[in-house]
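Asks: Pasting a predicted model and its sequence here:
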Amino acid sequence: MSPPEWLHLDALEEIDDTKGGERLMREHLAEHRWTLTPRMAELVRQIFAPLQLLPAMRDLYLESRAVELVAETMAAVLHASRRASGGMLLTRQDAVCLERAKDYIAVHWAAPLNVGMIARAAGVSASGLQRLFRVSENQSIFEYVRMLRLERAFAALSSGEVTVQEASAIAGYSSAANFSTAFRRQFGTTPRDIMATHRG
């Protein structure tokens, strides 16, 4: 556990969530649930299989990965906390519809999707479904689908079995350049870097 003095609560002001950050600091040894992101998994992999560097550089490399992992984890916990508090605004029926929508997207993520078809599968209106995603996920349906597709592309690249162009198609991008831009924004690294790392 990183001490509060090291984490600097001032830094949490930059993400406009000082209350959430302060709550995390107070809840010593409390259990928090969040979703492991591909970036977290990649950082852990880099820590356990670091690059071949000089000893002094290796320590700096590992420390930078550890700091980023703490930041990624805190962001995920705070996001999960916001979702949980937002979830109180959902009725039981809303939660059921939201789960149906996510299940439908998980199965049909590679197919052309639109709000209407997802809403019909979930048993809710299109506008109602948009509201559910805004309240629960803090993003639109299409942002949720795009993130899911990028995560599938990340996993495919990590396996070393696809090219950047093929991963771009998995993510639903016709342009490899646009895919690379979105990929870097999501994961903080490029598709080619992931491919090179896992093939090396």
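Replies: Right, received. Where do you want to start?
Asks: drop to CA atoms for contacts and neighbour counts, all remaining ones
Replies: OK.
Asks: I'd like the next helix or strand past the longest helix seen in the chain.
Replies: The longest helix of the chain (DSSP state H) is helix 55-87. Toward the C-terminal end, the helix or strand that comes next after helix 55-87 (DSSP states H and E) is helix 92-108.
Asks: counting contacts, what elements does the helix or strand that that following helix is followed by pack onto?
Replies: For helix 92-108, the succeeding helix or strand toward the C-terminus, using DSSP H and E, is helix 115-122. Using 3 or more C-alpha pairs under 8 Å, 6 or more residues apart in numbering; DSSP states H and E, the elements in contact with helix 115-122 are helix 92-108, helix 126-137.
Asks: Identify the residues contacting the longest one?
Replies: Defining contact as C-alpha atoms under 8 Å, 6 or more residues apart in numbering, one finds that helix 92-108 is touched by Ile118, Ala119, Ala121, Ala122, Gly123, Val124, Leu129, Leu132, Phe133, Val145.
Asks: Pipe those residues into a markdown table and attach neighbour count and distance to Thr163 per row.
Replies: Output for those, formatted as a markdown table (neighbours: other C-alpha atoms under 10 Å; distance: C-alpha to C-alpha, whole Å):
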| residue | neighbour count | distance to Thr163 |
| --- | --- | --- |
| Ile118 | 23 | 30 |
| Ala119 | 21 | 34 |
| Ala121 | 15 | 33 |
| Ala122 | 21 | 34 |
| Gly123 | 18 | 38 |
| Val124 | 20 | 38 |
| Leu129 | 24 | 35 |
| Leu132 | 25 | 36 |
| Phe133 | 19 | 32 |
| Val145 | 19 | 22 |
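Asks: take the one below as the second:
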Amino acid sequence: MMYRPEDHVFALSERYELNREGALRVNGHDCLKIQFRLEGHASFRFGSKHLLELAPYEAAIVLDGSDVEKDCLVQPGVTSTIMLGCDAEFLSRYFEGDCRDLPRQIRQFLADKSMNFYCGSLPMTPSMVAASRALLVSTHTGVIRRAYFQAKIVELLCDMFQSLGASETPDTLPSRVIAQLESVRERIHQQFAQPLTVTELAHAVGTNESKLSRLFRERYGVPVYEYLRNVRLNRARELLRSPNYTITDIALMVGYEHPANFATAFRKEFGISPRQGRIVSVQ
């Protein structure tokens, strides 16, 4: 759903499912665009030189003063995103005066809209995740909706600028720790159907449960188990499209030993039962 609280800014909230890879052209220049990705994988291609991969709970930021072609390749499965866009006039109004606290790239954009192309990605913080989810499920209407969306847009911009500014300094985590966290995340995506526990994941990379939980949330914005649950339930939604598996089969295939626990988690995440999810997926 597209929403424009005013001429110089927009928010696009989307949740959809693809049976095969899809390609979208990202139009516009002389503006800032940020995508907050809650579900699904995508890659961004900018002309022939730039390629950016985006996973769930990551955000991509694009500053572009040129007409270079921008394509978003979305992988099959469920996708949930919030896309924000605004121009220099909107940013100048909210961040007028001393801009030294803003990230270097934003300062350059405000000083010269025709700046060279920039793109990058960052893990979403817990506040980014919460604000993005709030926009996806918002039921506000009329002038209240306009005020609510504009407030959330500014909140997300502030969180992104804070994270982008922090990323300009050397990473506070040692490279060894970052490699451990990436290993845990990769294992979750590859072995989500197995009965993984946070303790087991921690021991596999040579640390303890408490330390892994703290560092994983710090880097990726969500707890380890919530990340694992998200991967499992999104895979379950994909499997529900197939008539070849019963709901009990699907529960076991995504790592739930008891179908009742799977049904409870599915309803909590998506607001409907797995049986209702199957009906929706085939319509």
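Replies: Everything's here; your move. This is a predicted model, so every value here is computed, not measured.
Asks: Just give the TM-score of the two.
Replies: The TM-score (TM-score structural alignment, normalised by the length of the first structure) is 0.57; 153 aligned residues with a C-alpha RMSD of 4.0 Å.
Asks: coming back round to it: looking at the helices and strands packed on helix 115-122 of the first structure, which is closest to Gly200 of the first structure?
Replies: Evaluated over those, closeness to Gly200 of the first structure peaks at helix 92-108, with 30.8 Å, by C-alpha to C-alpha.
Asks: before we move on, the earlier item: possible to save the helices and strands packed on helix 115-122 of the first structure as TSV with distance to Ala56 of the first structure?
Replies: TSV is the format used below for these (distance: least, C-alpha to C-alpha, whole Å):
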stretch	distance to Ala56 of the first structure
helix 92-108	44
helix 126-137	41
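Asks: closest to Thr189 of the first structure out of those helices?
Replies: helix 126-137 (23.6 Å).
Asks: Which residue lies nearest the spatial centre of the second structure?
Replies: Nearest residue to the geometric centre of the second structure (C-alpha atoms, centre = their mean): Arg37, 2.0 Å.
Asks: is it fair to say that one lies in a strand?
Replies: Yes. Note on Arg37 of the second structure: a strand contains this position according to DSSP: H, G, I helix; E, B strand; the rest coil.
Asks: Quick one: map it onto the first structure.
Replies: Taking TM-score structural alignment, the alignment pairs Arg37 of the second structure with Thr35 from the first structure.
Asks: gap between that match and Ser168 of the first structure?
Replies: Note on Thr35 of the first structure: its distance to Ser168 of the first structure, by C-alpha to C-alpha, to the nearest Å, is 24 Å.
Asks: what's the burial count for the counterpart of Arg146 of the first structure in the second structure?
Replies: In the second structure, the residue equivalent to Arg146 of the first structure is Arg229, according to TM-score structural alignment. Residues contacting Arg229 of the second structure under the criterion other C-alpha atoms under 10 Å number 20.
Asks: Repeat that for the one 5 residues further on.
Replies: By other C-alpha under 10 Å, 19 other residues sit near Asn234 of the second structure.
Asks: contacting residues around it?
Replies: Applying C-alpha under 8 Å, 6+ apart, we find Asn234 of the second structure in contact with Glu39, Gly77, Val78.
Asks: hang on, the earlier thing: in CSV, list the contacts of helix 92-108 of the first structure along with distance to Asp10 of the first structure.
Replies: Below are the contacts of helix 92-108 of the first structure laid out as CSV (distance: C-alpha to C-alpha, whole Å):
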residue, distance to Asp10 of the first structure
Ile118, 41
Ala119, 41
Ala121, 44
Ala122, 42
Gly123, 44
Val124, 42
Leu129, 36
Leu132, 32
Phe133, 30
Val145, 33
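Asks: Among these, find me the one that's closest to Arg82 of the first structure.
Replies: Nearest to Arg82 of the first structure out of those is Phe133 (C-alpha to C-alpha; 12.9 Å).
Asks: Single out the most deeply packed of the helices and strands packed on helix 115-122 of the first structure.
Replies: Comparing these by mean neighbour count (mean count of other C-alpha atoms under 10 Å), helix 126-137 ranks first with a mean of 18.
Asks: quick one: that helix aligns where in the second structure?
Replies: So helix 126-137 of the first structure sits over residues 209-220 in the second structure, by TM-score structural alignment.
Asks: how distant is the matching stretch from the center of its chain?
Replies: 18 Å (C-alpha atoms, centre = their mean, to the nearest Å).
Asks: That one vs the first structure, mean deviation?
Replies: Following the fit onto the first structure, the mean deviation recorded for stretch 209-220 of the second structure is 2.0 Å by mean C-alpha distance after the TM-score superposition for the first structure.
Asks: Indicate which one of the helices and strands packed on helix 115-122 of the first structure is closest to Val162 of the first structure.
Replies: helix 92-108 (20.4 Å).
Asks: average offset between that closest one and the second structure?
Replies: Helix 92-108 of the first structure sits 1.7 Å off on average (mean C-alpha distance after the TM-score superposition for the first structure).
Asks: which residues in the second structure does that helix match up with?
Replies: The aligned range for helix 92-108 of the first structure in the second structure is 175-191, by TM-score structural alignment.
Asks: where along the second structure do the strands fall?
Replies: Using DSSP state E, the strands assigned to the second structure run over residues 2-6, 9-18, 22-25, 31-39, 42-46, 50-54, 58-64, 70-74, 77-86, 118-123.
Asks: quick one, what contacts the residue lying closest to Ala84 of the first structure once chain neighbours are set aside?
Replies: Leaving aside its sequence neighbours, Ala84 of the first structure sits nearest to Ser136 (C-alpha to C-alpha, 6 or more residues apart in numbering; 7.7 Å). Going by C-alpha under 8 Å, 6+ apart, Ser136 of the first structure touches Arg83, Ala84, Gly86, Gly87.
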